[in-house]
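K.L.:
Turn this into a model:
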Amino acid sequence: MSMIDGLPPLRSVIAEHGLSARKSLGQNFLLDLNLTAKIARQAGDLSACDVLEIGPGPGGLTRGLLAEGARRVLAVEKDSRCLPALAQIADAYPGRLEVLNADALEIDPMAHLTPPVRVVANLPYNVGTELLVRWLTPAFWPPFWQSLTLMFQREVAERIVAPPGGKSYGRLAILAQWRAEARIVMDLPPEAFTPAPKVRSAVVHLTARPEPLHPADPKVLSRVVATAFNQRRKMLRASLRGLAPDIEEHLRRAGIAPTDRAEQVPIEGFCALARALAEA
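P.N.:
Below is the predicted model:
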């Protein structure tokens, strides 16, 4: 492992500060600085951006982001044990790293960020999906972020980028792809982490669309998609019956066969159905 800066190797940092990963916090640390720098590069040119990082832990990805030229990094870390290690990084990059000892689910990061903003994070497994959904469902669009470059379990990553027709396609795929361009840009084996998880991981890069892929009211679309996939094995005329007594007519108006199942309907079809129901 080559060094990307003059700071100590991450294994030494972890030993010095007693930073054993805690399962209760969803922690799996990336110790290879070559890998963390590679993840940072997947986010593109960061020299003119503030970067939001959630769950930096001992700071492997933080160091990658700063070494790759991020204008400024806001690192939100719930585990106070990591603060001394992150303070050493802040000292090595004066004025470019701010660390918040906080729960990412409970703060407004924009109070500490200057646009344009990109989010890059090895998300704690226990809050990763919830944070993604929040970032994809703000009150106003476009959102505060230009792009999201996020580490997930491979299974979750596949759900985000899934096309219609398979078992991975569902609410998360529609939510992500309706408002962003999403693709998997890296795969990581369990042994890349300490401790090694039982599953493979992947990095997903999402770029915010200026406007959603197809017009639809977000609340109506969310309700339609949630209802359809809650009973994904049923035909839509049965699973969506509770939305409207004449649901078959609305399905046909949207170009959807009433006998289709949720996983067969592309995003455009769900948006058309949401518009038909909203008009009714």
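K.L.:
hey, let's count contacts and neighbours off CA atoms from now on
P.N.:
OK.
K.L.:
show me the contacts for the residue lying closest to Arg237 once chain neighbours are set aside.
P.N.:
Excluding the flanking residues, the one nearest Arg237 by Cα to Cα, 6 or more residues apart in numbering is Pro258, at 4.9 Å. Applying Cα atoms under 8 Å, 6 or more residues apart in numbering to Pro258 gives the contacts Met235, Leu236, Arg237, Glu248, Leu251, Arg252.
K.L.:
Show me which of those is closest to Val127.
P.N.:
Of all the contacts of Pro258, the one with the least separation from Val127 (Cα to Cα) is Leu236, at 31.0 Å.
K.L.:
Which neighbouring elements make contact with the helix or strand hosting Leu206?
P.N.:
In this structure, Leu206 sits in strand 201-208 according to DSSP states H and E. When contacts are defined as 3 or more Cα pairs under 8 Å, 6 or more residues apart in numbering; DSSP states H and E, strand 201-208 packs onto strand 145-153, helix 154-161, strand 180-188.
K.L.:
how deep is Pro245 tucked in, by neighbour count?
P.N.:
Pro245 is flanked by 11 other residues according to other Cα atoms under 10 Å.
K.L.:
Let's see this one next, to set against the first:
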Amino acid sequence: MSAIDTLPPLREVIATHGLSARKALGQNFLLDLNLTAKIARAAGDLAGSDVLEIGPGPGGLTRGLLAEGARKVLAVEKDSRCIPALEEIAAACPGRLQIIEGDALEVDPLAHLTPPIRIAANLPYNVGTELLVRWLTPKDWPPFWESLTLMFQREVAERIVAQPGGKAYGRLAVLAQWRCDARIVMSLPPGAFSPPPKVSSAVVHLTALPAPRYPANPKILQDVVARAFNQRRKMLRAALKGLGPDIEDRLLAAGIKPTDRAEVVSLEQFCALARGFEG
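P.N.:
Predicted structure coming up:
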């Protein structure tokens, strides 16, 4: 039996440290250690990797990541109440868990991590999408991370893996699939959490590609996609008219009908359209 296995159950940890979930922090704690272990395994072979975890709370997933052999886990936690519970895990795994109390949107994890790096987290609902977009749009590619294993509301997870032609398909799908392989690897009902959220959740695993699927300038592509989906009910000739008076010609050159709407345009076509604005 490892030292991690001797730690008390999460419900006991929560009671001991008074860790009632706070809605303002987007907290919904996953207490079933079998489920947290399954999420950790979904992150792949962690042996020899550092892992960044955002919002560990009482440390259920943290335990799973360490048990699965992560070389080091860097846990970034905004809620000071959770720090003592995480320190108990650190004491059971000397030198393998570093805890930073702070806002994940403001902390630079690279100062504390050594490649190869993976990210695994039950993301707080209120910052999950913003963090994902940051990780998908770094200045340079490949990024500092090899893979992302992240829990979201089911609706957000479906938007990440969506294909053209449906309501879920949008900016997140294009950004994620341009540079990553993305798939849903787990679904979790509200009852798996404390307190139960109003919606189901899902875990998405994203593996960084060595290079984007199709060539395009990242800033131009992001601008085109944002404009297209910000007015997704409009035909693209109207939604993108701010990009220039010759937008219809540019759309046709990219193989897109000017009367099409954003949700039917493929990733390859968006990249072709973005290339048309280069130079």
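K.L.:
what's downstream of the longest helix along the second structure, the next helix or strand?
P.N.:
Longest helix in the second structure, counting residues (DSSP state H): helix 218-230. Using DSSP H and E, the next helix or strand after helix 218-230 of the second structure towards the C-terminus is helix 236-239.
K.L.:
who touches that following helix?
P.N.:
By Cα under 8 Å, 6+ apart, the residues outside helix 236-239 of the second structure that reach it are 227-228, 230-232, 247-248, 251, 258-262.
K.L.:
what's the closest of the residues you listed to Leu65 of the second structure?
P.N.:
Nearest to Leu65 of the second structure among the contacts of helix 236-239 of the second structure, with distances taken as Cα to Cα, is Asn230, at 37.8 Å.
K.L.:
quick one: what's aligned to Asp91 of the first structure in the second structure?
P.N.:
Taking TM-score structural alignment, the alignment pairs Asp91 of the first structure with Ala91 from the second structure.
K.L.:
Count the neighbours of that match for me.
P.N.:
Using other Cα under 10 Å, Ala91 of the second structure is surrounded by 13 other residues.
K.L.:
circling back: now find how far off-centre the longest helix of the second structure is within its chain.
P.N.:
Chain-centre distance of helix 218-230 of the second structure: 20 Å, with Cα atoms, centre = their mean, to the nearest Å.
K.L.:
what residues are up against Met182 of the second structure?
P.N.:
Slight slip there: residue 182 of the second structure is Ala, not Met. Here Ala182 of the second structure is in contact with Ile160, Val161, Ala176, Val204, His205, Leu206, Thr207 (Cα under 8 Å, 6+ apart).
K.L.:
which of these show up in the first structure as well?
P.N.:
Retained in the first structure by both residues aligned by TM-score structural alignment, their matches' Cα atoms under 8 Å are the following of those: Ile160, Val161, Ala176, Val204, His205, Leu206, Thr207.
K.L.:
Pick the one among those residues closest to Leu267 of the second structure.
P.N.:
Leu267 of the second structure lies nearest to Ala176 out of those, by Cα to Cα, at 10.3 Å.
K.L.:
and Leu150 of the first structure, what does it touch?
P.N.:
By Cα under 8 Å, 6+ apart, the contact set of Leu150 of the first structure is Val119, Val120, Ala121, Asn122, Leu123, Val203, Val204, His205.
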